[in-house]
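S.K.: My questions concern the predicted model and sequence given below.
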Amino acid sequence: MVDPRRIVIVGTGLAGASAAGALREQGYDGDLLLVGEQRHRPYELPALSKGILLGDTDDPDWVHEESFYAEKNIDLRLGTRVSGVSIGDHTVDVDGKRESWDRLVLATGSTPRRLRLPGHDLDNVLRLRRLDEARALRRELTEGRDVVIIGAGWIGCEVAAAARKHGANVTVVDVLPQPLHRVVGDTVAGVFRSMHEDQGVTFRLDTGIAEYVGENGRATGVRLEDDSVLPADLVLVAVGAYPRTELAQEAGLALSDDGGVQVDATLATSAPDVFAIGDIAAHAHPRFGRRIRVEHWANAKDQGAHVAQNLLGASEPFTASPYFFSDQYDLGMEFRGLTDPFSDELVVRGDLGTREFIAFWVRDGALQAAMNVNMWDDGDTLGALVDKQARVEPAKLVDADLASLMG
């Protein structure tokens, strides 16, 4: 493979900026264009639903210092739209100008889903994905306001915790029977539900919404499918996200069944010289033996750092296990691996009641995933066990020294 003279990265989020930084760290001195629509320089997303909403900080964790891009001769173009990709002549259309590339990285991320029901365009029906949205949402979370959150996933639960800290009245609505149900299953989900209820959150579960009720351009309530109406000064819609694959699709790249961009183990797409990373990448993971698409912070950061070597001629598979974390009230947790909580065996080490435990998910004697909750001593060991898909007896996960299970 001939060394590229010019690399273009589309997407100025964590994945794209991590790739650009890693290219310079690995000695690439060719032209490097990092271009995307967001106005702020690249930042990490976790603080948006955590520290910023809680009022602990005004800023996210920036991927690099402001001076980094000029110092490293990275052509960073913010607030700039890429409207097309031509695989055949190796160009992208940037604000109407054709830019050439020898290697192309698509890191276009994802966007929050909408519920296009009556009233969805009212001014105070919000979503959370960008820094400006987080700052605006924090200003709305004040004492005594009625906040309705649609969706009891990680974002919904973290926003609920922040809203309660600020004294808002919080109701969380979801069509599923428990918060975080699809991720952790009934038993562990019950821990999160009871924690939120202890903090004053009301759940309306096993039900959907019919419409947003409003007047004068603002929502005043949310009508549920049972025709009851929840009063609302603010509505947050947190029902997941979809990958932004429009450029990839228009360019003719192969897509996966879940709508992501198909990439092989090395993060290469179906087109020569084109890679995809982060939220859009449906990755043929060597360890799991199937495609997975992960929308978490660590995946974007790690794939960005990893793809640099392959852009420069290597062919190294990306093998990291999914990882994410959450902070809600006085509960902190880390999750490693990939599980089906409804078919894998759940093993608990510690005490669910005190919210100090490690949850393991085991399939056919092999460890698939682990979540440590308010227990921090064994994080590295848990990561190694999950990466190895260690074969363990469930009883030993409960009381044995975890390091001894490495074999």
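M.R.: It's in. The model shown is predicted, which means the values in this text are computed figures rather than measured ones.

S.K.: contacts and neighbour counts: CA atoms only from here.
M.R.: Noted.

S.K.: Pull the residues that contact stretch 60-69.
M.R.: Contacts to stretch 60-69, defined as Cα atoms under 8 Å, 6 or more residues apart in numbering, come from residues 14, 17-18, 41-48, 52, 75-76, 131.

S.K.: ok, and here's another one to check against it:
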Amino acid sequence: MTTSPHRIAVIGGGVAAHTLVKAYGTVSAAADASDEASETMIDIFTAEPHAPYRRPEVNKGILLKGKTPADIALPGAPLEAPGVTLHLSTPVTHVDADAHTLTAGGTTYQWDQLVIATGAGPRLLDPTQNTWLNGRDVHYIRTPEHSTALRARLEELGADDTVVVVGGGVLGLEAASAAATIGAAPVHVLEMADEVCSRMLPPAASQWLRERHGENKVSVTCGLDADALAAEIDRLDPAVIVVSVGAVRDTMLAEDAGIAVGAGPGGGVIVDPAGRTSAPDVWAAGDCVEVHGELDGVEVTVRPEDEGSARALGTIVGRQLGAGNTAEAGSYLEEQRRGWTNQYGLMLNTVGEAGLVEGRREQVELSSPEELVVYSVAPAADGSGDVVVGVTTVGRSPEVRAAKGALGTVLAA
């Protein structure tokens, strides 16, 4: 016998949503022959007009290489499975966690389980506080439309023009790399922190990236306060400004529904390591979340912001839903964190906790214009030496490939 149809609603059409639907299908297929099996209807709501795509490719594919949204789309098979409906250009405007309903496109939908995968958007600067924005051609990057418009603009510029990128994080540096590759205009990166990518990378890797940009005629200036930043923009008088100063997690629907959200401007929808929110039958995954849990006996809070994390937590949530919330589907905090960026044809990869915080140090194993190996290390709990907690690499030589497996290795004191 079968039970009544089970309805799952997913808000968001990115990597997390796509991955959880795929994982759900894999797990639930094993239960199809069971007497407990039930028909499941999955509704995916996205405000965008595109089918799910790889968010990193907005920079790496569309901006740099001129690809289209179709070129960077995720495989369609999971979305074409029986019972799955993708609602494009259909933003959700309200969630009632108590009544188990949501409103989208003027229609109310009932759900048994809800997944919030609303992602994040670029942090927008206030032009009243940043007057250098006024009257200028300013671009933010998040969607395919953003990158398509910026690429077209960069192609128009000549050597007498100037491009300024405000923000020296990964996305800002990728935009600078693309601008230097696409057009003839000089490119300047302006960063308020003391180094580029300082949260993601150890100092030696940040310096390595700066050197690669310098070799490609991109000027990078760090350590600017607000006044110095404004003065530098006035001096450069850029034809185009690209602003990349972080992301804001989209928590509005969760907050309005009374679901717990982290404090501060970077706060996300609070979930446990399995993706459960504070509301029954409501889950969350992707860039919109912050994960609270215990790791090695210590309470931690992690705010993911990469494709690998979206895949990892999306998979965990999908497995939970596919097994009726009974399976040991895994813990996000036990997943290895991975990141990557491609600039000037060189792929920089990170695994683990590559950025340095108090108590950690870096150990440079290899550094050249084409290759890099940097370990981020912390004292081993038993005092036997330092343990590798993060690895940053560039290149494909045997030495580099071997170094990628060093995570967790104890280095002799």
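M.R.: The structure has been received and is ready for your questions. All values reported here derive from a predicted model rather than from experimental measurement.

S.K.: what about the longest helix seen in structure 1, distance to the chain center?
M.R.: Of all the segments assigned as helix in structure 1 under DSSP state H, the longest by residue count is helix 181-198. With Cα atoms, centre = their mean, to the nearest Å as the basis, the distance from the averaged C-alpha position of helix 181-198 of structure 1 to the chain average is 20 Å.

S.K.: and what of stretch 102-116 of structure 1?
M.R.: The answer for stretch 102-116 of structure 1 is 12 Å, by Cα atoms, centre = their mean.

S.K.: What of stretch 203-219 of structure 1?
M.R.: Shown here is stretch 203-219 of structure 1, whose average C-alpha point lies 25 Å from the average C-alpha point of the whole chain (Cα atoms, centre = their mean).

S.K.: Going by neighbour count, list what's buried in it.
M.R.: 203, 204, 205, 208, 209, 210, 211, 212, 213, 214, 218, 219 (16 or more other Cα atoms under 10 Å).

S.K.: thinking again about what came up before, against structure 2, what's the mean shift for the longest helix of structure 1, could you check?
M.R.: Superposed on structure 2, helix 181-198 of structure 1 shows a mean distance to its aligned partners of 1.8 Å (mean Cα distance after the TM-score superposition for structure 1).

S.K.: if we can go back for a sec, between the contacts of stretch 60-69 of structure 1, which is closest to residue 30 of structure 1?
M.R.: Nearest to residue 30 of structure 1 among these, counting by Cα to Cα, is residue 75 at 11.2 Å.

S.K.: what does that closest one align to in structure 2?
M.R.: Pairing criterion TM-score structural alignment: the partner of residue 75 of structure 1 within structure 2 is identified as residue 85.

S.K.: give the contact list for its match.
M.R.: When the contact criterion is Cα under 8 Å, 6+ apart, the partners of residue 85 of structure 2 are 41, 42, 43, 44, 79.

S.K.: do the same with residue 271 of structure 2
M.R.: Taking Cα under 8 Å, 6+ apart, we find residue 271 of structure 2 in contact with 277, 278, 283, 284, 289, 290, 291, 292.

S.K.: overlap between the residues you listed and structure 1?
M.R.: Among the contacts of residue 271 of structure 2, the contacts conserved in structure 1 (both residues aligned by TM-score structural alignment, their matches' Cα atoms under 8 Å) are 277, 278, 283, 284, 289, 290, 291, 292.

S.K.: What about the residue nearest to residue 83 of structure 2 when sequence neighbours are not counted, how many residues nearby?
M.R.: By the measure of Cα to Cα, 6 or more residues apart in numbering, the closest residue to residue 83 of structure 2 outside its immediate chain neighbours is residue 41, 4.6 Å from it. Each residue near residue 41 of structure 2 was counted by other Cα atoms under 10 Å, and the total is 17.

S.K.: which SS class is residue 41 of structure 2?
M.R.: For residue 41 of structure 2, the secondary structure call by DSSP: H, G, I helix; E, B strand; the rest coil comes out as strand.

S.K.: Specify which member of the contacts of residue 85 of structure 2 is nearest to residue 3 of structure 2.
M.R.: Using Cα to Cα, residue 41 is the member of those that sits closest to residue 3 of structure 2, with 12.7 Å.

S.K.: so that closest one sits right up against residue 109, yeah?
M.R.: No. Using Cα atoms under 8 Å, residue 41 of structure 2 is not in contact with residue 109, being 11.6 Å away.
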